[in-house]
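1. Provide a 3D model corresponding to the input given below.
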Amino acid sequence: MRKSARYSTLAAAGLLAVSSLTACANDAASTTSTGSGKGTKVKIMVGGLDKVIYLPAMLTQRLGYFDAEGLNVELLTEPAGVQAETALVAGQVQGTVGFYDHTLDLQTKGKAVESVVQFSRAPGEVEIVSTKAAGDITSPKDFKGKKLGITSLGSSTDFLTKYLAVKNGVKVNEFSPVAVGAGATFISALQQGSIDGGMTTDPTVATILDKKAGKVLVDMRTPEGSQKALGGPYPSSSLYMQTDWVNGHKDTVQKLVNAFVRTLKWMSTHSAAEIAAKMPADYSQGDKALYTQSIKSTLPMFTDDGVMPENGPETVEKVLKAFNTNIQNADVDLSKTYTTEFVEAAK
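-> Modelled structure (predicted):
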């Protein structure tokens, strides 16, 4: 049985020139992580390897599950999902670990891309406001005139910020999205006043709260938080691939999905501390307790079987239609944006 749902809003600058993409890939290679060097070679671009929302990518490798499936997986990293997506469209990698919503917008641009295993049922994102601006921004209704941080234009943080604004009566041209990345650059922008608030994920969220540099305005790290903010489950982090490649390499895709589903099941039966212990030491940035807490806060977003949550694609389409003219003016076939074929076989 096959289903799909795809959206991805590339900003005008989203489709990078091949030369720029090559540079991105070369930069990403500096933070590459590879498997045993044996087996079928697969390159996967991750929209931020150290982000907790994409934790299953590195964890699968650390647990040895790619190797167990006879795969030699090379994990590359780009800090913004839209750049990771562009690398996939350019054919530089075979898969992207990023937000499912990119598959919808890509469909409106004539690109057939589908999620083959769904890691999550909530965005895992948090809208943070700086401590200084907390008195002026008490809900998304107060976004008007504010500078709000996102990873990059056309990213999922951009999409979700726009939806929160529109849903609360603020037009997308009434606030300023500011591309500040994630991690240290986001925190610095918040502390220096370059942004009044913004959308980010753990471990950045945990660090901001620990430093008392900001406060949580909207928390979408749990299914309940997603329901409250977005009106339903919001499938986000996933492995998505070009449909033609999937159809031509089903055995390899099945092995990838087997490995990821095995990881999701492992995560569902282990504590945040046990998960943190498996990750690269530098991911904790010297504070293992804080890193463990960031994993604990985000764990509720993950599925334990890789299956697309019921009504998830419809929620994503509704969110995108609120502000995305590409989606508003297109007849998106959600059944082509994801497939359950491989996760069902993995079970």
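2. only C-alpha atoms for contact and neighbour calcs from this point on.
-> Will do.
3. tell me the contacts of residue 133?
-> 196-197 (CA atoms under 8 Å, 6 or more residues apart in numbering).
4. try residue 123
-> Going by CA under 8 Å, 6+ apart, residue 123 touches 220-222, 226, 234-237, 301.
5. Need the nearest residue in space to it, chain neighbours excluded.
-> What sits nearest to residue 123 in space, not counting adjacent residues and going by CA to CA, 6 or more residues apart in numbering, is residue 236, at 5.1 Å.
6. neighbours around the one you found, how many?
-> The number of residues packed near residue 236 is 29, by other CA atoms under 10 Å.
7. That one and residue 155: what is the separation?
-> Distance check for residue 236 against residue 155: by CA to CA, to the nearest Å, it reads 12 Å.
8. this one as well, want them side by side:
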Amino acid sequence: MRRKSQSADISWRSVARANPTKRTATGVVMRSIASSLLALVVITSACAAPAARSTPETTRAAPTPSATPAPRVHVTVAMGTKGSLILLPWELAKALNYFEEANIDLELQYAANATQAAAALVAGTADLGGSSLDHSIRAQLQGKPTRMIVSFARLPGVALVARPDRKAQLSSLAALRGTTVGVPGIASGAHVLLTYLLRSQAGLDPDRDYRVQAFATAEFAGALERGDVAAAMITDPLITQIISSGKAALIVDLRREDETVKVLGGRYQFTGAVARADTLDKNPALVQRVVNVLVRTLRYIARAPASEIAAAMPADLVGSDRQLYVAALDASKQYLSPDGVIDRGSVETVVKVNGVFAESYPQQAPLRSGDRVDVDALFDMRFVRAALAN
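-> Modelled structure (predicted):
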């Protein structure tokens, strides 16, 4: 087999040498075929290239239809003192047209005080509310639960002030024995805090040791000046305004976190947006739209200069002295929440403080001795978490 194979191989080469013309022709034919094949490959590749090339037409995604706008809705909000910075997000969001951009027609309904505003929410005459957490404790124990859904003031944001000539005397709060102290409303958040402050720091009980009288915001300065009250527990911008004007002096400043922790034993979730529990269950989509706006507003407050915020507010809320209002806004940044989040510990402090208020005002307090409060049912962070995630 090997010999035969060699012979065949020799014979093939011999034929080639013996027939050079035939060999040349064969080579030409082979080269011609190779060239044709090469040309075919090039042509095929050239023809195929455009199909593989990325072009704007082939890579551009098909246009997606725009999201359906949320339906126009009318929302009423019951709140207390007009222009109070502890409720600023409601008024500022409206002034900035944030609610309008969310297709929400917001109506702010002002009550004489926070207690009446909270009652309006519970009664169903308002969709949402702006008040302190104390009122949600009362509503829960009455079987008509409301829940805070956004934090506004994560500290009390209030201060005890007195006439300047009495500041030295009031270095000890016990000096308020036998006097009258002003508050924005009976059983309001400021009243609850005043009761705890004087009880825990000076051992004073209302009625027995001092009297409490409610005043409208515009009446406090005059009441202090005339001596109708020895001191008052008030909120900004009034705090900044009457101190700057020399009509009052700071005694206890619960706008500051260090003083709040010292006096109350922890942070204190004061005011925020509040909703009835049935509203949260029946209309969560609407609640989410409102919360989105409020969280957006709180973030704006945290980053914007106070002068810019003041420029956006209605003139009747700013007042005649813009510089004083700007100063009050600057002070508010230390107690207004930057994101609307509520922590459980600050809610527990509120329940503790209200327990002391109950001992002094068993008929007016939101809870009584022996009442058990479900702390976790006083607030709901689902909507804030969703807003922050977006």
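9. so what number do they get for TM-score?
-> TM-score for the superposed chains, counting by TM-score structural alignment, normalised by the length of the first structure: 0.86, backed by 309 aligned residues with a CA RMSD of 1.4 Å.
10. Tell me the residues of the first structure aligned with the helix or strand hosting residue 40 of the second structure.
-> Element membership for residue 40 of the second structure (DSSP states H and E) is helix 20-52. Following TM-score structural alignment, the aligned partner range for helix 20-52 of the second structure in the first structure is empty.
11. which residues of the stretch 1-150 of the first structure fall in helices?
-> Secondary structure of the stretch 1-150 of the first structure, counting by DSSP state H, counting those that start in this stretch: helices at 18-29, 55-62, 65-68, 81-89, 102-108.
12. Which of these sits closest to residue 204 of the first structure?
-> helix 55-62 (13.7 Å; CA to CA).
13. how much does that closest one stray from the second structure?
-> Superposed on the second structure, helix 55-62 of the first structure shows a mean distance to its aligned partners of 0.9 Å (mean CA distance after the TM-score superposition for the first structure).
14. Next up, the contacts around the residue nearest in space to the middle of the second structure.
-> With distances taken as CA atoms, centre = their mean, residue 340 lies nearest the centre of the second structure, 2.7 Å away. Each residue near residue 340 of the second structure by CA under 8 Å, 6+ apart is listed here: 150-152, 294-295, 298, 384.
15. Give me the distance between the aligned partner of it in the first structure and residue 340 of the first structure.
-> When the first structure is aligned by TM-score structural alignment, the residue opposite residue 340 of the second structure is residue 306. With distances taken as CA to CA, residue 306 of the first structure is found 9 Å from residue 340 of the first structure.
16. Same check on residue 82 of the first structure?
-> Using CA to CA, one gets 24 Å for the distance from residue 82 of the first structure to residue 340 of the first structure.
17. And for residue 326 of the first structure?
-> Here the criterion is CA to CA. By it, residue 326 of the first structure lies 26 Å from residue 340 of the first structure.
18. And for residue 73 of the first structure?
-> In this structure, residue 73 of the first structure and residue 340 of the first structure are 22 Å apart, going by CA to CA.
19. And the two? Which one has more around it.
-> Here residue 73 of the first structure and residue 340 are compared on neighbour count by other CA under 10 Å; more neighbours surround residue 73, at 23 against 19.
20. Identify the residue spatially nearest to the more buried one, adjacent ones excluded.
-> Spatial nearest neighbour of residue 73 of the first structure, excluding adjacent residues (CA to CA, 6+ apart): residue 42 at 4.8 Å.
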